[in-house]
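A.B. asks: Pasting a predicted model and its sequence here:
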Amino acid sequence: MTNNQAKKLYQTGIELMGYGKSQEAINYFREAVEANPSCMEANLELGYLVGATENYEEALKAFDNALKIQKTFPGLFGKGICHFFMEEYGKSLDAFMDAQEIGENEDLWYYLGSLHLIYTDNIEGAINCFDMAISINEKFIEAWNDCGVAYSILENDETALVHFKDALDIDPEFKPAIYNMGATLVDMERYEESLKYLDRTLESEPDNFKALFYKGNALYSMEKEEEAVEYFKKALKVDKDQEELWNYLGYIQSSIGQNHEAIESLNQAIKLNNDFEEAYINLGNVYLALGKDDLALDRFKRVLEIYPDNEEILREIEDLKGN
């Protein structure tokens, strides 16, 4: 094929994109690249389209081919996106930083912020990047929401709440912000308010582990222990490998007299983590409440095997031996 034929294939692909026929367009861009590997435009369009289908390996190859022809913002940005979704965060950051030397847009700032959150642990840097994205596009709902998450990590809950509300002003049905409102309100001990948002999350996502956990936590803090237990159980049906929650559940069960259920929950926590000091302590206390001092002593001794300097447990063991 000639270069002119490659251009015709590329143009046909563009026309098909205009009609929403993405898969057919992909095929034409592939043919255009095969006909003329130096057709930068076809490589770029191919990269973005196959990337949208989560075929990141092929997309990355297309962007690399485009960048061999010319170093452009779309090529570097596309490369950064591929590495981001392939969870190759270092390579993603490098590509985005190279792109930033050429140009910028709200998406670039957003992904840089995301990388600061999940890769570099630079929370202040993440906030700055999200703010830049919002300054370019004030309706960038994901940036509002994720900036709120960053403020939550910094325990600046009031500012986080403002950002989640701003996201919901853009779209009242934006699920991440609805959940984050609920979780943040729990952290702020505004439990009654939190339930409104957590319930909205659970209406559409009944198996949302975090929402179930936060609702259970809110109910427990409202001294509705039995309701809390039910929500923690629902959460554990979603993810049974949460040792901390098994321990928490066991502690609450013991506090309302469900000692036998508590034993099962605490043993499950220990099964997941044989060195779980707190679970052994809680289990020992349950056995004490049941008058099973020998079993309690055995669990407390196990605590000392894990942490020999636990003075409180040392005293507890001495008291039990004295009896």
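C.D. replies: Sure, I can see it.
A.B. asks: From here on, just use CA atoms for contacts and neighbour counts.
C.D. replies: OK.
A.B. asks: Can you show me the helices along the stretch 101-250 of the chain?
C.D. replies: Along the stretch 101-250 of the chain, the segments classed as helices by DSSP state H, counting those that start in this stretch run 106-115, 123-136, 141-153, 157-170, 175-187, 191-204, 209-221, 225-238, 243-255.
A.B. asks: Show me what counts as buried in the fifth one.
C.D. replies: Using 16 or more other Cα atoms under 10 Å as the burial criterion, the residues of helix 175-187 that qualify are K175, A177, I178, Y179, N180, M181, G182, A183, T184, L185, V186, D187.
A.B. asks: would you turn the helices of the stretch 101-250 of the chain into JSON lines with distance to E264?
C.D. replies: Conversion of the helices of the stretch 101-250 of the chain to JSON lines gives the following (distance: least, Cα to Cα, whole Å):
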{"stretch": "helix 106-115", "distance to E264": "40"}
{"stretch": "helix 123-136", "distance to E264": "40"}
{"stretch": "helix 141-153", "distance to E264": "34"}
{"stretch": "helix 157-170", "distance to E264": "36"}
{"stretch": "helix 175-187", "distance to E264": "28"}
{"stretch": "helix 191-204", "distance to E264": "27"}
{"stretch": "helix 209-221", "distance to E264": "19"}
{"stretch": "helix 225-238", "distance to E264": "12"}
{"stretch": "helix 243-255", "distance to E264": "8"}
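A.B. asks: quick one, which of those is nearest to Q5?
C.D. replies: When these are compared by Cα to Cα, helix 106-115 sits nearest Q5, at 33.9 Å.
A.B. asks: Below is an additional structure, to be compared with the one above:
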Amino acid sequence: MMTEKRSIKEIMKAYSEVPDKDFRQKLKILNELSQTMFKEGNPLLASETVKAELSRIEAPACIELANITHNMIKYSCVVGNYDSSIEYALKAVVLFKEFGTADDVNDVIGNIGGVYVYMGRFEESLEYTDKALEYVRIKGDDLAVANFLNNKAVALKSLERFEEAVDCLIKAIEIKLSLGKKADLCNSYFNLSEVLISAERYDEVPAIFKKTEPLVKEIEDPAGSAEFDFLKAQYYMGTGNYAKALE
């Protein structure tokens, strides 16, 4: 039986009713509250709420603290507070090593690689992404391998190592095709198109668009459709077809 999701007001009321000494339950509800804020489009509010409450209740190390610290990596990154994002990530690694699993630690390592992309520190991004990639390969988690290959390609593109980026994306696409992950596959096609456009390999782009278009229509994701239109505009700009780009 599915539990109905609580509103922010309901979660805040529940949070206020838990005494500070019951810090594990307090952190659990705080995590629910911040995730709801984030999902409703308020990442700054989520970040500031957690930051204020963590400094107030001063909870000792536990798995609940590890979980909320992990989420703060994302909240901080989304609002552009990259240094804080890395700080939370390093804390999360320490906490998960004590209270979590190897999978938890690897997720954080992968997230660090993603944050370094936003910071423009692409070599460091590759270092962390390769660590995360090695772990999931050994574990045999094919979808995670595909996702980390995708992330690696983003850093490689930024370093203008286009051939390597294309190789990563082709491998990621092969895995996602075998798993039938259409939404994930669409994202890899977007990234591959972007790499080919950046590398000015325009003759290869239409074939990728042809594979992407039916997926975009099938998924019916407005954001995905908008991203696809933007990629087509970039392609037409690169090939000098400005009327089509404007369209």
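C.D. replies: Looks like it arrived, so ask away. Since the structure is predicted, the reported quantities are computational estimates derived from the model, not experimental observations.
A.B. asks: Dump the buried residues of helix 175-187 of the first structure into JSON lines; add distance to V149 of the first structure as well.
C.D. replies: Formatted as JSON lines, these follow (distance: Cα to Cα, whole Å):
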{"residue": "K175", "distance to V149 of the first structure": "14"}
{"residue": "A177", "distance to V149 of the first structure": "9"}
{"residue": "I178", "distance to V149 of the first structure": "12"}
{"residue": "Y179", "distance to V149 of the first structure": "11"}
{"residue": "N180", "distance to V149 of the first structure": "8"}
{"residue": "M181", "distance to V149 of the first structure": "10"}
{"residue": "G182", "distance to V149 of the first structure": "12"}
{"residue": "A183", "distance to V149 of the first structure": "10"}
{"residue": "T184", "distance to V149 of the first structure": "9"}
{"residue": "L185", "distance to V149 of the first structure": "13"}
{"residue": "V186", "distance to V149 of the first structure": "14"}
{"residue": "D187", "distance to V149 of the first structure": "13"}
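A.B. asks: F99 of the second structure and K74 of the second structure, how far apart?
C.D. replies: Look at F99 of the second structure and K74 of the second structure: by Cα to Cα, to the nearest Å, they are 20 Å apart.
A.B. asks: Enumerate every residue touching F209 of the second structure.
C.D. replies: Y189, S193 (Cα atoms under 8 Å, 6 or more residues apart in numbering).
A.B. asks: just to confirm, which helix or strand has it in it?
C.D. replies: Using DSSP states H and E, the element containing F209 of the second structure is helix 205-219.
A.B. asks: Just the buried residues of that helix, please?
C.D. replies: V205, F209, T212, L215, V216.
A.B. asks: tell me which of the residues you listed is nearest to V50 of the second structure?
C.D. replies: V50 of the second structure has its nearest neighbour among these in V216, at 36.2 Å by Cα to Cα.
A.B. asks: so the closest one touches E227, yeah?
C.D. replies: No. When contacts are counted by Cα atoms under 8 Å, V216 of the second structure is not listed as touching E227 (9.8 Å).
A.B. asks: re earlier: dump the buried residues of helix 205-219 of the second structure into CSV; add distance to N151 of the second structure as well.
C.D. replies: Below are those laid out as CSV (distance: Cα to Cα, whole Å):
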residue, distance to N151 of the second structure
V205, 20
F209, 20
T212, 19
L215, 21
V216, 20
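A.B. asks: The second structure: which residue goes with M17 of the first structure?
C.D. replies: Aligned against the second structure by TM-score structural alignment, M17 of the first structure finds no counterpart at all.
A.B. asks: Hmm, I typed the wrong one, I wanted A177 of the first structure.
C.D. replies: In the second structure, the residue matched to A177 of the first structure (TM-score structural alignment) is V108.
A.B. asks: T69 is in contact with its match, correct?
C.D. replies: No. The pair V108 of the second structure / T69 is not scored as a contact, 10.1 Å apart, by Cα under 8 Å.
A.B. asks: shared neighbours of these two, anything?
C.D. replies: Common contacts of V108 of the second structure and T69, defined by Cα under 8 Å, 6+ apart, comprise A89, A92.
A.B. asks: where's V149 of the first structure relative to L272 of the first structure, distance?
C.D. replies: Relative to L272 of the first structure, V149 of the first structure is positioned 29 Å away (Cα to Cα).
A.B. asks: ditto for E226 of the first structure
C.D. replies: Taking Cα to Cα, one finds E226 of the first structure at 24 Å from L272 of the first structure.
A.B. asks: now do D293 of the first structure
C.D. replies: 25 Å.
A.B. asks: before we move on, back to that, for the buried residues of helix 175-187 of the first structure, which one is nearest I26 of the first structure?
C.D. replies: I26 of the first structure has its nearest neighbour among the buried residues of helix 175-187 of the first structure in K175, at 31.7 Å by Cα to Cα.
A.B. asks: Cross-check the contact I'm expecting between L169 of the second structure and E194.
C.D. replies: No. With contact defined as Cα under 8 Å, L169 of the second structure does not reach E194; the gap is 11.0 Å.
A.B. asks: Looking at these two, which one has more neighbours?
C.D. replies: Between L169 of the second structure and E194, L169 has the larger neighbour count (other Cα atoms under 10 Å), namely 28 against 20.
A.B. asks: now for that one: what does it line up with in the first structure?
C.D. replies: With TM-score structural alignment as the criterion, L169 of the second structure lines up with F232 in the first structure.
A.B. asks: so what's that match up against?
C.D. replies: L212, F213, G216, L245, L249.
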